[in-house]
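In: Model the following, please.
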Amino acid sequence: MDIIYLHQYFNTPSMQGSTRSYEMARRLVRRGHRVRMITSWREAGGKRDWSITHEDGIEVHWLPVPYDNSMGYRQRLQAFFRFAWHAGRRASRLPGDVLLATSTPLTIALPAVYASRSRDMPMVFEVRDLWPEMPIAIGALRHPLSIFLARRLERFAYYHAERVVALSPGMRDGVIETGYPPSQITVIPNSCDLELFAPDPSAGERFRALHPELGDDPFLLYAGTLGRVNGVEYLVHLAHALRKRRTRFKCVIIGAGSEARALHEIAMRLGVLDDNLFLYPPRTKQEIVDAFAAADMAASCFIDLPEMEKNSANKFFDALASGTPVAINYGGWQADLLNETGAGLVLSRDPVVAAGQLDDWFGDAEQHAGAGEAALTLARSRFSRDRLAEELEAVLQEAAHDSRVIA
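Out: Below is the predicted model of the structure:
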């Protein structure tokens, strides 16, 4: 198949952020398909027009559209619509058998539908977040007209999709609530890159050698975005509670985002910065592998928002792939997985109570070792990226086939 793949925030392993689209696309190429990725180049300055590179067989079309997490809501919207306008024109000029568009942002539906109709090729829409449910829940969308238009855009995207891919059962249910046929929805969650996180005894040693301040103490790793919805302040208060308990356990936070400065200030005020809590700048995907190898537990956290329980957090699956036990502070399907398999721990939202949970948990060496094995077993049996890429390939082939039959 010739696949046109639209993802505004595509990353390669040498870049910061999620690499799901890259990993899926390169596996599709490996299975004999041609993939053209339409994406944005987010760095400010330099490039002014489209450029093309080839990344592991993927033909990547880059449009310069500066973007970072510190931007205000209006600036983000401008970036979304600028990309949508130019990406639609670009994609409509490329031949393809099927078009795959992945959110966020939901505005990706505009160029996807335009190109799909222009080229008379079916569209598969991948839902990474229930948008606009999330912006409404956190108050980013408040005006009734904005909410109305956002909901219309959501339904517009689903209405024109031959198939929908949802990243979690909760997201699937949200799509069904809009009236979309359940039989045309496939759940393909974020996945575990067992190749990238293959066991390497020297990986953890490399990370600790770079950070002698950690010593040989056990630590909890958070590697991801430091945005408002992520609620990483929780980990700063957790470090404070652990310090009061005089435990050797440390917290390591790697990332960047709008809350980075606030986290630094809170950590300084509580006296935990560079004591039992360490803040490091973002690392590439390759470098993050070493951090997971060194960590004794990996954390995924969010603010207390029921809508976030439908999320499919990349860091959760990276932890499983590395055989690292996972700690989360929210409920939902990921909490159910941990409770069912013993691959980690569901923490209380009260950092003081959570500190006690961690103390008790790490006091049981057998439980800790078993959790690491359970995490890796879960990664291999249910979330292997190779297997999930095959499922995505099947969805794309069904969409392309059904479209030809109807035509």
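
In: rest of the way, CA atoms for contacts and neighbours
Out: Noted.

In: Residue 390 - how many residues pack around it?
Out: 15 (other Cα atoms under 10 Å).

In: again, but for residue 389
Out: Neighbour count for residue 389, taken as other Cα under 10 Å: 21.

In: isn't there a helix covering it?
Out: Yes: assessed with DSSP: H, G, I helix; E, B strand; the rest coil, residue 389 lies in a helix.

In: Check the secondary structure at the closest residue in space to it that isn't next to it in sequence for me.
Out: Of all residues not flanking residue 389 in the chain, residue 24 sits nearest, at 5.6 Å (Cα to Cα, 6 or more residues apart in numbering). Following three-state DSSP, we place residue 24 in the helix state.

In: Proceed likewise with the subsequent sequence, for comparison:
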Amino acid sequence: MRIVYIHQYYCNPGMAGGIRSYEQARRLVARGHTVDVITTDITPGARELGWKVTDDDGITVHWFRVPYDNHMSYARRLRAFAEFMLLATVRAARIGADLVFATSTPLTVAVPGVLAARLRRVPFVFEVRDLWPEIPIEMGALRNPVARGLAGALADWAYRNAAAVVALSPGMALGVNKRRPSVPVTIVPNAADIELFAVDPSSVAAFRNEHHWLGDRPLIVYTGALGAVNGVDYLVHAARRMREIDPEIRVLIVGHGREWESTGRLAAEHGLLDTTVRMWEKVPKSDLPVILGAATLSTSMVRPIPGLWDNSANKFFDALAASRPIAINYGGWQADLIGETGAGLVLDPHDPAGAGEVLAAHARDEDWLAKARDAAHRLAVERFSRDLLFERFEGVLHRSAGRTRSLSEQY
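Out: The predicted structure follows:
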């Protein structure tokens, strides 16, 4: 099958960011499919015109430089979404395909996906990573009634034109079916890359010895975006309380985003920066395994907004892949998993100081840590391994292509 795969912010393991699309695409190639990924190049540098084509382990990747970062204004980000929407529509329409697949965010990637599929008379499959416009409305980012109406209409249009929808969590699936009850929705959450995170203990020991501030101290890590939805300042406030209880505990924040500077300033104001709390700029995905291998616990944070509980954060599944307990400050399906299995901690989203006490109490509890590590590993292997979830994903594509062929054969 020839697949056009549209993802505005695709990353490979040499880049900083989630590699879901790369991992799915390379497995499709290994199964004999042809995959063309259409994406943007947001690496720093001068703006270049035209498409650049590369090969990522058999995946043909089409890059067009469209600047984007979380420091941009809302209007400037919308412009980047619209620019890619137009470019991707033209590019996708020129590539032969048996199926067109598009993954959000942003929601606007549905436009080139639907239009290219119509031009090629092939099925369109849409992957929902965040519910739009529900999430930006709940966060207060989308206040204009006209903009809300347009975003809702675009979501309805995308679902109506999809042969199938892939949702990254149960809550997202419910949100899709509220708008379009008839569309087939399959839940394929983010996954645990177990092989990637299988790190040699000697590499972990070397990492700890290399950083004198760490040594054999407990380490709590956060790896990922520092955006408006994440609220990583919560972890800084928790670290302040942890230092009062156990000054030896260390917190490492690795990432990038709009709240990078404000989070660093907060840590500095409390005298935590470069002592209890360390902050590193974003690193390639391939560097994360040793960092998580050195961690006592990993964390995943969001603002206390119930709509965000439906997230499927890569950092949650990376922790499972590394067999590390995961501490989260939100409810929902991931909190339920932790409660059922004991793979981590669910912290009070409104009490970061209390969270600091809970984290400090567990960071040196070797019996609890051993049980939580085992539980995390079991979840990774039995329920969220990349290979296991890929089978479900590929099944959606095959069913969508087969359903369309059956309909065309009737006429």
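
In: Pull up the gap between the residue nearest to residue 389 of structure 1 and residue 18 of structure 1, please.
Out: Note on residue 24 of structure 1: its distance to residue 18 of structure 1, by Cα to Cα, to the nearest Å, is 12 Å.

In: So residue 37 of structure 2 lies in a strand, does it not?
Out: Yes: using three-state DSSP, the secondary structure at residue 37 of structure 2 is a strand.

In: hang on, isn't it packed against residue 9?
Out: No: contact criterion Cα atoms under 8 Å: residue 37 of structure 2 and residue 9 do not qualify, at 10.5 Å.

In: Compare the two (neighbour count), which wins?
Out: Between residue 37 of structure 2 and residue 9, residue 37 has the larger neighbour count (other Cα under 10 Å), namely 26 against 19.

In: give the contact list for that one.
Out: By Cα atoms under 8 Å, 6 or more residues apart in numbering, the contact list for residue 37 of structure 2 reads 4, 5, 6, 7, 59, 60, 61, 62.

In: cool, and residue 359 of structure 2?
Out: By Cα under 8 Å, 6+ apart, residue 359 of structure 2 lies in contact with residue 242.

In: average gap between whatever helix or strand it lives in and structure 1?
Out: Element membership of residue 359 of structure 2, judged by DSSP states H and E, is helix 352-363. Compared with structure 1 after fitting, helix 352-363 of structure 2 has a mean deviation of 1.9 Å; criterion: mean Cα distance after the TM-score superposition for structure 1.

In: Can you identify the element that follows that helix toward the C-terminus?
Out: Note on helix 352-363 of structure 2: by DSSP H and E, the next helix or strand toward the C-terminus is helix 366-382.

In: What is that next one packed up against?
Out: For helix 366-382 of structure 2, the elements it packs on are helix 314-321, helix 352-363, judged by 3 or more Cα pairs under 8 Å, 6 or more residues apart in numbering; DSSP states H and E.

In: Would you mind saying which of these lies nearest residue 395 of structure 2?
Out: helix 314-321 (21.7 Å; Cα to Cα).

In: Next secondary structure after that closest one?
Out: strand 326-328.

In: and for that next one, what are the contacting residues?
Out: Against strand 326-328 of structure 2 from outside (Cα under 8 Å, 6+ apart): 297-301, 316, 319-320, 335, 343-347.

In: how distant is it from the center of its chain?
Out: Centroid separation for strand 326-328 of structure 2 versus its chain: 16 Å, with Cα atoms, centre = their mean, to the nearest Å.

In: Distance check, residue 380 of structure 1 against residue 285 of structure 1.
Out: Residue 380 of structure 1 sits 20 Å away from residue 285 of structure 1, going by Cα to Cα.

In: Revised request: answer the last question for residue 215 of structure 1.
Out: Separation of residue 215 of structure 1 from residue 285 of structure 1 (Cα to Cα) stands at 23 Å.

In: again, but for residue 366 of structure 1
Out: Distance of residue 366 of structure 1 to residue 285 of structure 1, given as Cα to Cα: 30 Å.

In: more neighbours, the two?
Out: residue 285 (19 against 10).

In: shouldn't that one be in contact with residue 15?
Out: Yes: between residue 285 of structure 1 and residue 15 there is a contact under Cα under 8 Å: 6.9 Å.

In: before we move on, back to that, in structure 1, which of the contacts of residue 37 of structure 2 remain in contact?
Out: Checked against structure 1 using both residues aligned by TM-score structural alignment, their matches' Cα atoms under 8 Å, those keep these contacts: 4, 5, 6, 7, 59, 60, 61, 62.

In: Is it possible to get these out as a markdown table so that each row also shows neighbour count and secondary structure?
Out: Listed next are those as a markdown table, based on neighbours: other Cα atoms under 10 Å; DSSP: H, G, I helix; E, B strand; the rest coil:
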| residue | neighbour count | secondary structure |
| --- | --- | --- |
| 4 | 27 | strand |
| 5 | 25 | strand |
| 6 | 29 | strand |
| 7 | 24 | strand |
| 59 | 20 | strand |
| 60 | 20 | strand |
| 61 | 22 | strand |
| 62 | 20 | strand |
